[in-house]
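Novice: one predicted model, sequence on top.
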Amino acid sequence: MIYLDNSATTKPHKEVLNTFVQVNESFYANPASIHGAGVEANALLDRARGQIADLLKTEDQFVLFTAGGTESNNLAIFGVPKANTHKGKHIITTEIEHPSILEAVKSLEQEGYKVDFLKVDVNGVISLQELQAKIRKETVLVSIMHVNNEMGAIQPIEEAAKIIHENSRAAFHVDAVQSFGKLPIYFNGEAGPDIISISGHKIHGLKGSGIIAFRKKMNIIPLLLGGGQEQGLRSGTVAVPQAVSLAKAARMAVETMEQATLKYRKWHNDLLEFLAGFGENIHLLSTNTGAAHILSFSVMDLKGEILINALQKRGIIVSTSSACSSKQKKTSHVVEALELHSNYKKGVIRLSFGALNTEEDILEFKKAFTDVMKELKGDINR
């Protein structure tokens, strides 16, 4: 099997799995306990927290462990506005966010919050002018994903941060689930985000592990109430093995990021040229200015499911749109936002690379895809 669906989830590194097993075997005590075993577990937890804080350039106390990207995003979207109603009830986000953002802000709309959605251009990128026009005194939160999970568009985070911080008291949240470990993302004073979300299983870590981190002390209301763990913002016994494993995966991702990006960009550009050879049969959603590890395209007048099944028969695993919505029959909200022509809306395919992919995988995909196109589209004159 050639696995090219790494934006949906990744296979954990062996080193990460080994770390998880070792911590479970030797440091299984509750880190909140005051006995020796608990103190040892807590020390390991603190070390993991510090390692991630160093990567994000923040203080240890501003890194909280969660169960994943959805929880981290929800904590930001619900926690910040509800704790800052004295500033206003206005939120800004984009039309192409992950459902864990969009569904959360829609819920807040039902509670009386005003939400503005930024449009994107044909390349999936927001307009900074529109952001400037929509931000106002009552804005309490702006949430913009760094890299879109469906087609890889990279948003201008630094420029957006400048606009937000110069024109409002709003907190700036960045969903970095698809960018951490692939692109530089960290706290950079007023020139960067105030809140960052990360998910472990997107960087060859474990499912059920995530991070929400802050640039500074913030007023935020927790989603989970209980024993007051994680600064009182995320109650529940902290899963030390998941936290330590996530720190391991995060370090490995950042340490290999530059080399991996060069590899992914080579494959990305090679496949863009390859797919362009199919002429009007293919519409490219991704561009060479987007994230190197994600490549999306659509085949004219074919359903994505048909393409996926045909490729799977040849041992190639890809996805249609995002894994979160691929089982639904409706067109992806990202595809709708891009205003794709109706002939291409149902045939969107996403390839996403990971650390375990090789040059041979790309060659095999090209061979398999050429065969699939000949089978499904007839003489394509390639």
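Specialist: That came in fine, so what should we check first? Quick caveat: nothing in here was measured; it's all calculated off a predicted structure.
Novice: contacts and neighbour counts: CA atoms only from here.
Specialist: OK.
Novice: surely residue 233 touches residue 223?
Specialist: Yes. Counting by C-alpha atoms under 8 Å, residue 233 does reach residue 223; the two are 7.4 Å apart.
Novice: the more surrounded of those two?
Specialist: residue 233 (20 against 14; other C-alpha atoms under 10 Å).
Novice: check contacts around the more buried one.
Specialist: 220, 221, 222, 223, 224, 225 (C-alpha atoms under 8 Å, 6 or more residues apart in numbering).
Novice: before we move on, what about residue 99?
Specialist: Applying C-alpha under 8 Å, 6+ apart, no residues contact residue 99.
Novice: do the same with the one 10 residues further on
Specialist: Listed by C-alpha under 8 Å, 6+ apart, the contact set of residue 109 reads residue 115.
Novice: and the strands in the stretch 251-382 of the chain, which stretches?
Specialist: 282-284, 294-299, 316-317, 348-352 (DSSP state E, counting those that start in this stretch).
Novice: ditto for the stretch 51-200 of the chain
Specialist: Counting by DSSP E, counting those that start in this stretch, the strands of the stretch 51-200 of the chain are 63-66, 90-94, 114-118, 139-143, 171-175, 195-199.
Novice: just want the angle from the second one to strand 114-118.
Specialist: An angle of 20 degrees separates the directions of strand 90-94 and strand 114-118 when computed by axes from the mean of the first three to the mean of the last three C-alpha atoms, to 10 degrees.
Novice: quick one: contacts of strand 90-94?
Specialist: 81, 105, 113-120, 126, 134-135, 138-144.
Novice: for residue 311, find the nearest of the strands of the stretch 51-200 of the chain.
Specialist: Closest to residue 311 of those, according to C-alpha to C-alpha: strand 195-199, at 28.1 Å.
Novice: just give me how far the closest one sits from the chain centre.
Specialist: Put simply, strand 195-199 sits 8 Å off its chain's centre (C-alpha atoms, centre = their mean, to the nearest Å).
Novice: which neighbouring elements make contact with it?
Specialist: If you count contacts as 3 or more C-alpha pairs under 8 Å, 6 or more residues apart in numbering; DSSP states H and E, strand 195-199 packs onto helix 69-83, strand 171-175, strand 210-214.
Novice: alright, now check it against this:
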Amino acid sequence: MIYFDNSATTAIHPLALDAYVKTSQKIMGNPSSLHDLGTQANRLMQQARKQIAGILAVSPHEIWFTSGGTEGDNWVLKGTALAKKSFGNHLIISAVEHPAVSETAQQLAELGFEVSIAPVNKEGFVDVDQLAALIRKETILVSVMAVNNEVGMIQPIQAISELLKNYPKIHFHVDAVQAIVKVPQELWLTERVDFATFSAHKFHGPRGVGFIYWREGRKLAPLMTGGGQEENHRSGTENVAGIVAMAKALRLAVEKKAERPAHVAKLKEYLTEELQKFAKVTVFSGAENFAPHILCFALQGIRGEVMVHALEEKQIYISTTSACSSRSKTESSTLHAMNVAGNLATSAVRVSLDESNTMAEVEQFLIIFNQLYRKFSKVN
């Protein structure tokens, strides 16, 4: 089996799984309980918080646990809307956001908030000048993802940060789910970023757990209310085993990346060069200012889901752009924003790589793709 769908989810690291199992078996207390079993659970959870904060070089008081990236995005957008509604009702998002941001913004629009969409150029990058033109006195939030999950553009977070230094009251949110460990932190967590969202299963942690970075001093209303956990910011009994495993997985992912810093980039570079030799293949993911692990391309005339299933028959697993919306069989929202023709956008597929992938797997993928290319050429 060749697994090239790591942007959808990654396999949990064996040591992270071991941490999850051992914590589940040995730490039975609720971290909110006053007795010793609760204290043990809470101590482990706080150790995980400190470990994650240490990796990001932020304060432990700026790390808050969630169920994953979707909850994190919802929390920041809706929490900002609730916390700052007396100051303004206008939000700005980019045209290439994950549905967790774009559909949340749409929901807020239906509730009376105003949402502006910052356009992107033909390569998918946010135009900072056009974003600046959208800012007005009612603006309370700007949300731009660090790395696009479909095509892999690294958005100009540093340039947007410089712009927003002139607007200190506006919250700046970065969806960093596809960025952490994959691209250098200075590209997506600047001093001006107020909130960033993360999901454990993107870096070999368990599903159903994540965290947000919340810069100290910023206001955010709770999305989940009830028991008052996470200092009344996010109610609900914490997933202690998942949190411990997530911290373990993040540390291991950082260590593995440090061992082979250019490994994934080399795989993508070789794969890109070989795919571009096929006359009917269009590659959308570039090299400069693109993440090293995401490669989006299309075979003209062959729908993305057809290619996905054809490769699946050969035990090769990829996705049609975003796995979160691939089952709807609609064209890529990112490619649409980039003004890619609809018939080509519906042919797009995404290969997403990981440190565990090998050059031998890339070569085997190309052998199978060449066979499929010839087969499809006969009928197309």
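Specialist: Alright, I've got the coordinates. The structure displayed is predicted, hence computed values, not measured ones.
Novice: next, the TM-score between them, please.
Specialist: The TM-score (TM-score structural alignment, normalised by the length of structure 2) is 0.96; 379 aligned residues with a C-alpha RMSD of 1.8 Å.
Novice: in JSON lines: the helices and strands packed on strand 195-199 of structure 1, plus mean neighbour count and distance to residue 369 of structure 1.
Specialist: Below are those laid out as JSON lines (neighbours: other C-alpha atoms under 10 Å; distance: least, C-alpha to C-alpha, whole Å):
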{"stretch": "helix 69-83", "mean neighbour count": "23", "distance to residue 369 of structure 1": "32"}
{"stretch": "strand 171-175", "mean neighbour count": "26", "distance to residue 369 of structure 1": "32"}
{"stretch": "strand 210-214", "mean neighbour count": "26", "distance to residue 369 of structure 1": "35"}
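Novice: helices along the stretch 201-350 of structure 2, start to end?
Specialist: With helices called from DSSP state H, counting those that start in this stretch, the stretch 201-350 of structure 2 shows them at 240-259, 263-275, 304-312, 333-337, 342-345.
Novice: got the helices and strands packed on strand 195-199 of structure 1 as JSON lines, with distance to residue 240 of structure 1 columns?
Specialist: Shown next, in JSON lines, are those (distance: least, C-alpha to C-alpha, whole Å):
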{"stretch": "helix 69-83", "distance to residue 240 of structure 1": "17"}
{"stretch": "strand 171-175", "distance to residue 240 of structure 1": "23"}
{"stretch": "strand 210-214", "distance to residue 240 of structure 1": "12"}
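Novice: for these, which one sits closest to residue 18 of structure 1?
Specialist: Checked against C-alpha to C-alpha, the stretch from these lying closest is strand 210-214, at 18.4 Å.
Novice: what packs against that closest one?
Specialist: Contacts defined by 3+ C-alpha pairs under 8 Å, 6+ apart place strand 210-214 of structure 1 against strand 63-66, helix 69-83, strand 195-199.
Novice: give me the mean distance between the last one and structure 2.
Specialist: The superposed strand 195-199 of structure 1 is, by mean C-alpha distance after the TM-score superposition for structure 1, a mean 0.4 Å from where its aligned residues fall in structure 2.
Novice: before we move on, what about the first one?
Specialist: In the superposition against structure 2, strand 63-66 of structure 1 averages 0.8 Å from its aligned positions (mean C-alpha distance after the TM-score superposition for structure 1).
Novice: which other helices and strands does that strand contact?
Specialist: Packed next to strand 63-66 of structure 1, using 3+ C-alpha pairs under 8 Å, 6+ apart, are helix 36-56, strand 210-214.
Novice: report the buried residues of stretch 173-189 of structure 2.
Specialist: Using 16 or more other C-alpha atoms under 10 Å as the test for burial, stretch 173-189 of structure 2 gives 173-183, 187-189.
Novice: before we move on, the earlier item: residue 329 of structure 1 is nearest to which of the helices and strands packed on strand 195-199 of structure 1?
Specialist: Of these, nearest to residue 329 of structure 1 by C-alpha to C-alpha is helix 69-83, at 22.1 Å.
Novice: average offset of that closest one relative to structure 2?
Specialist: Helix 69-83 of structure 1 sits 0.6 Å off on average (mean C-alpha distance after the TM-score superposition for structure 1).
Novice: distance from the chain centre to that helix, please.
Specialist: Helix 69-83 of structure 1 sits 15 Å away from the centroid of its parent chain (C-alpha atoms, centre = their mean).
Novice: name the helices or strands packed onto it?
Specialist: Helices and strands touching helix 69-83 of structure 1, by 3+ C-alpha pairs under 8 Å, 6+ apart, are helix 99-109, strand 139-143, strand 171-175, strand 195-199, strand 210-214.
Novice: okay, the angle between that helix and strand 195-199?
Specialist: Note on geometry: by the same axes, to 10 degrees, helix 69-83 of structure 1 and strand 195-199 are set 160 degrees apart in direction.
Novice: matching residues in structure 2 for helix 69-83 of structure 1?
Specialist: Alignment note (TM-score structural alignment): helix 69-83 of structure 1 is matched to residues 69-83 of structure 2.
Novice: hmm, residue 353 and residue 6 of structure 2 touching each other?
Specialist: Yes. The criterion here is C-alpha under 8 Å, and residue 6 of structure 2 meets it with residue 353 at 5.8 Å.
Novice: mean neighbour count and distance to residue 357 of structure 2 for the helices of the stretch 201-350 of structure 2 - can I get that in CSV?
Specialist: Below are the helices of the stretch 201-350 of structure 2 laid out as CSV (neighbours: other C-alpha under 10 Å; distance: least, C-alpha to C-alpha, whole Å):
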stretch, mean neighbour count, distance to residue 357 of structure 2
helix 240-259, 22, 12
helix 263-275, 18, 8
helix 304-312, 18, 17
helix 333-337, 20, 26
helix 342-345, 19, 27
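Novice: out of those helices, flag the one nearest residue 375 of structure 2.
Specialist: Minimum separation from residue 375 of structure 2 across these (C-alpha to C-alpha) falls at helix 304-312, 10.6 Å.
Novice: format the helices of the stretch 201-350 of structure 2 as a markdown table; extra columns: distance to residue 153 of structure 2.
Specialist: Converted to a markdown table, the helices of the stretch 201-350 of structure 2 look like this (distance: least, C-alpha to C-alpha, whole Å):
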| stretch | distance to residue 153 of structure 2 |
| --- | --- |
| helix 240-259 | 20 |
| helix 263-275 | 14 |
| helix 304-312 | 20 |
| helix 333-337 | 10 |
| helix 342-345 | 16 |
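Novice: what sits against the residue lying closest to residue 65 of structure 1 once chain neighbours are set aside?
Specialist: Nearest residue to residue 65 of structure 1 in three dimensions, chain neighbours excluded: residue 211, at 4.8 Å (C-alpha to C-alpha, 6 or more residues apart in numbering). Applying C-alpha under 8 Å, 6+ apart, we find residue 211 of structure 1 in contact with 63, 64, 65, 66, 67, 68, 69, 72, 196, 197, 198, 199.
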